[in-house]
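**Q** Need coordinates for the following:
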Amino acid sequence: MKQVNNEKSILEIKNLNKQIGGQTIINNINFSIQKGDIYGFLGPNGAGKTTTLRMITRLIFPNSGDIFINGHSIQTDSILALSEVGSIIENPTFYLHLSARQNLILSAKLAANKVTNARINEVLSIVDLKDVKDKKVKTFSLGMKQRLGIANALLCSPSLIILDEPTNGVDPLGLREMKTLIKHLAKKENITFLISSHMLREMQDLCDKAAFIQDGKIVEKGDVSTLLETYQVTNLEDLFFACIKERMTE
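**A** The predicted structure follows:
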């Protein structure tokens, strides 16, 4: 069984490439995430974020390179690699005519591991939907649907949760609730997060580390506070453009 060298990395992307229709979408990207990180995968729409997340979760396949989760290769050991991963890729999808709890019951039946009713109630409580668990999802705000999506991702007690644009379209209250929930899960539940977003300013007080992607290439990565200091900027949006400008002059 192929193992990654760095045992501390919960996720490692190595020399990943993806071409679609003769066009290079992902161009030899590399980054790793350590346990406990809230890691931002940041860049404009069309930069390759969702394509990368879809490869990590094995919804599509790379042309070359590999992805390791907890030391297990997605290519050769996908069941073990994905056994501790929860995800929301693009928008969470639920049966709108069913309640929050009914939706999670259906998801639990499809899960690889046994999920008890107690666990369903527990994750609803974690995401602060316990009081509305029997209401139909069609009555939920977008922020509530996103939190239900996280509840769904939590069902099998993952060590890594992958979120694709979780704050897109969420109102300010929902955004604050989402950030508070993610920080709580990272600190209290010891869950590592990989979060993609094109809304860079909104990620600044959430992510402690980040990789910036443009046109399928990683243009910078590292500790957020260190990068801000290195590039002498005060926010992630200015940091992204400073990184792009530096690469253009190389």
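**Q** switch to C-alpha atoms for all contacts and neighbour counts from now on
**A** Noted.
**Q** for the lengthiest helix in the chain, packing partners?
**A** Counting by DSSP state H, the longest helix found in the chain is helix 172-188. Contact here means 3 or more Cα pairs under 8 Å, 6 or more residues apart in numbering; DSSP states H and E; on that basis helix 172-188 packs against helix 142-154, strand 192-197.
**Q** Tell me which helix or strand the residue most central in space within the chain sits in.
**A** With distances taken as Cα atoms, centre = their mean, the chain has residue 162 as the residue nearest its mean C-alpha position (2.4 Å). With elements taken from DSSP states H and E, the one containing residue 162 is strand 160-164.
**Q** Output the contacting helices and strands for that strand.
**A** Based on contacts counted as 3+ Cα pairs under 8 Å, 6+ apart, the elements that strand 160-164 packs against are helix 49-56, strand 85-88, strand 192-197.
**Q** contacts for that strand?
**A** For strand 160-164, the external contacting residues (Cα atoms under 8 Å, 6 or more residues apart in numbering) are 10, 50, 53, 84-91, 153, 191-197.
**Q** again with stretch 179-192
**A** Residues outside stretch 179-192 that contact it (Cα under 8 Å, 6+ apart) are 34-39, 127, 158-161, 193, 206.
**Q** from these, which is closest to residue 212?
**A** Taking Cα to Cα as the measure, residue 39 is the one of the contacts of stretch 179-192 closest to residue 212, at 10.7 Å.
**Q** one more to line up against the first:
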Amino acid sequence: MITLKNISFKVGKSNILAGIHMELKKGKVYGLLGPNGAGKTTLFKVLLNTIEYKGEVSKEDNHVPIGKLIEYPASYPNLTCAENLKLHASYADIAYSDSIVNHLLSVVGLPDAKHKKFRALSMGMKQRLGVAKALMGNPKLLLLDEPTNGLDPMGIKDMRNLIDQNLKSKQRTIVISSHNLNEVSLVTDTFLFMRDGKKILEMDNSEDIYLFGNVQQMPDNLNVKKDITLLKDNKKETYFILSESHFNKLKAMNDFVYRDVEKLTLENLYIKLMSSDLMEMKSYV
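**A** Purely as a prediction, here's the structure:
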């Protein structure tokens, strides 16, 4: 597990990250969602320890190997796939051999491209080679920043299958930052929504449709409250997000009073969160 406590980062007087609290569990795939400027790439830089931030990052193992695919997967255009992987390993001081390189190229679906030069690869193949570089050293934390960026529909599908079938592991944590909500929802266990440098909502990916509404009165039952995702806005209004089945159970309780209920897709929920000041409540007091 990796725990982030009160992570903040400023550039001048601008808060790029502000008070981030987060737990990243082993074996989970997290979808990091938010608009440009929300702080997603900066959060990756915190995890990579490449910027001077305030707060605390603690890990079960202080030497957790981290793999990354951030922004465009740059490689040397006149070198082959194998040569690029070997050069990357030597720069990063990672052990490698021909058998390791062959295995990684097979994992990412490039076994026949070993001797192809980088410049001759399609965009999808370049992205997959970038993933192969990120996998060198068998990382326990894998950070993928817009892994489907610039890919056509077939390339996007290939990347999704690669993540789902080859990258997921009980011993590995994966964090995917993407604007492609539908694709992320197909491989993600948990959504992490960010806005203006803050984590505004953490939610399990278990539904296709979410019920969102205004809370007028909550049931006086702590166990019930724990199962409801609550948010507040700056006017101190309280809102809920629930699955349809859970909402139907709560409707039967006389002390659960609500109004203005909407059925939202993930896309519509994202738009509502990013166009408002809603933030998840961490206390029911």
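**Q** Can you calculate the TM-score here?
**A** Their TM-score after superposition, calculated using TM-score structural alignment, normalised by the length of the first structure, is reported as 0.84; 231 aligned residues with a Cα RMSD of 2.3 Å.
**Q** picking up where we left off before, kindly name the residues of the second structure that line up with the strand holding residue 162 of the first structure.
**A** Residue correspondence for strand 160-164 of the first structure in the second structure, counting by TM-score structural alignment: residues 141-145.
**Q** how far out from the middle of the chain is the matching stretch?
**A** Relative to its chain's centre, stretch 141-145 of the second structure lies at 8 Å (Cα atoms, centre = their mean, to the nearest Å).
**Q** Repeat that for stretch 92-111 of the first structure.
**A** The gap between where stretch 92-111 of the first structure is centred and where its chain is centred comes out at 20 Å by Cα atoms, centre = their mean.
**Q** quick one: contacts of it?
**A** Applying Cα under 8 Å, 6+ apart, the external contacts of stretch 92-111 of the first structure come out as 114-117, 120-121, 124, 132-138, 145-146, 148-149, 152, 155-156.
**Q** again with stretch 180-200 of the second structure
**A** The contact list for stretch 180-200 of the second structure (Cα under 8 Å, 6+ apart) reads 15-21, 28-35, 37-40, 156, 160, 163-164, 176, 178, 201-206, 266-267, 274, 278-280.
**Q** From the structure, what's the count of residues near the nearest residue to residue 281 of the second structure once chain neighbours are set aside?
**A** With Cα to Cα, 6 or more residues apart in numbering as the measure, residue 231 is the residue that lies nearest to residue 281 of the second structure, at 5.1 Å, once sequence neighbours are left out. When counting by other Cα atoms under 10 Å, one arrives at 22 neighbours for residue 231 of the second structure.
**Q** close enough to count as contact, residue 231 of the second structure and residue 240?
**A** Yes. Using Cα atoms under 8 Å as the test, residue 231 of the second structure is close enough to residue 240 to be in contact (6.2 Å).
**Q** can you put the helices and strands packed on helix 172-188 of the first structure in JSON lines and add distance to residue 170 of the first structure and mean neighbour count?
**A** What follows is those, written out as JSON lines (distance: least, Cα to Cα, whole Å; neighbours: other Cα atoms under 10 Å):
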{"stretch": "helix 142-154", "distance to residue 170 of the first structure": "6", "mean neighbour count": "24"}
{"stretch": "strand 192-197", "distance to residue 170 of the first structure": "13", "mean neighbour count": "25"}
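**Q** okay, these in CSV with distance to residue 167 of the first structure next?
**A** Supplementary listing: those in CSV, determined by distance: least, Cα to Cα, whole Å:
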stretch, distance to residue 167 of the first structure
helix 142-154, 8
strand 192-197, 8
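**Q** Can you say which of these is nearest to residue 73 of the first structure?
**A** Going by Cα to Cα, the one of these nearest residue 73 of the first structure is strand 192-197, 17.6 Å.
**Q** In the second structure, which residues correspond to the closest one?
**A** Aligning strand 192-197 of the first structure against the second structure (TM-score structural alignment) gives residues 173-178.
**Q** Using the three-state scheme, assign residue 15 of the first structure.
**A** Secondary structure of residue 15 of the first structure, reduced to three states by DSSP: H, G, I helix; E, B strand; the rest coil: strand.
**Q** Kindly state which residue of the second structure is aligned to it.
**A** Counting by TM-score structural alignment, which is the criterion used here, residue 15 of the first structure corresponds to residue 6 in the second structure.
**Q** ok, and the closest non-adjacent residue to that match?
**A** Counting by Cα to Cα, 6+ apart, residue 6 of the second structure lies nearest to residue 19, which is 4.3 Å off, once chain neighbours are set aside.
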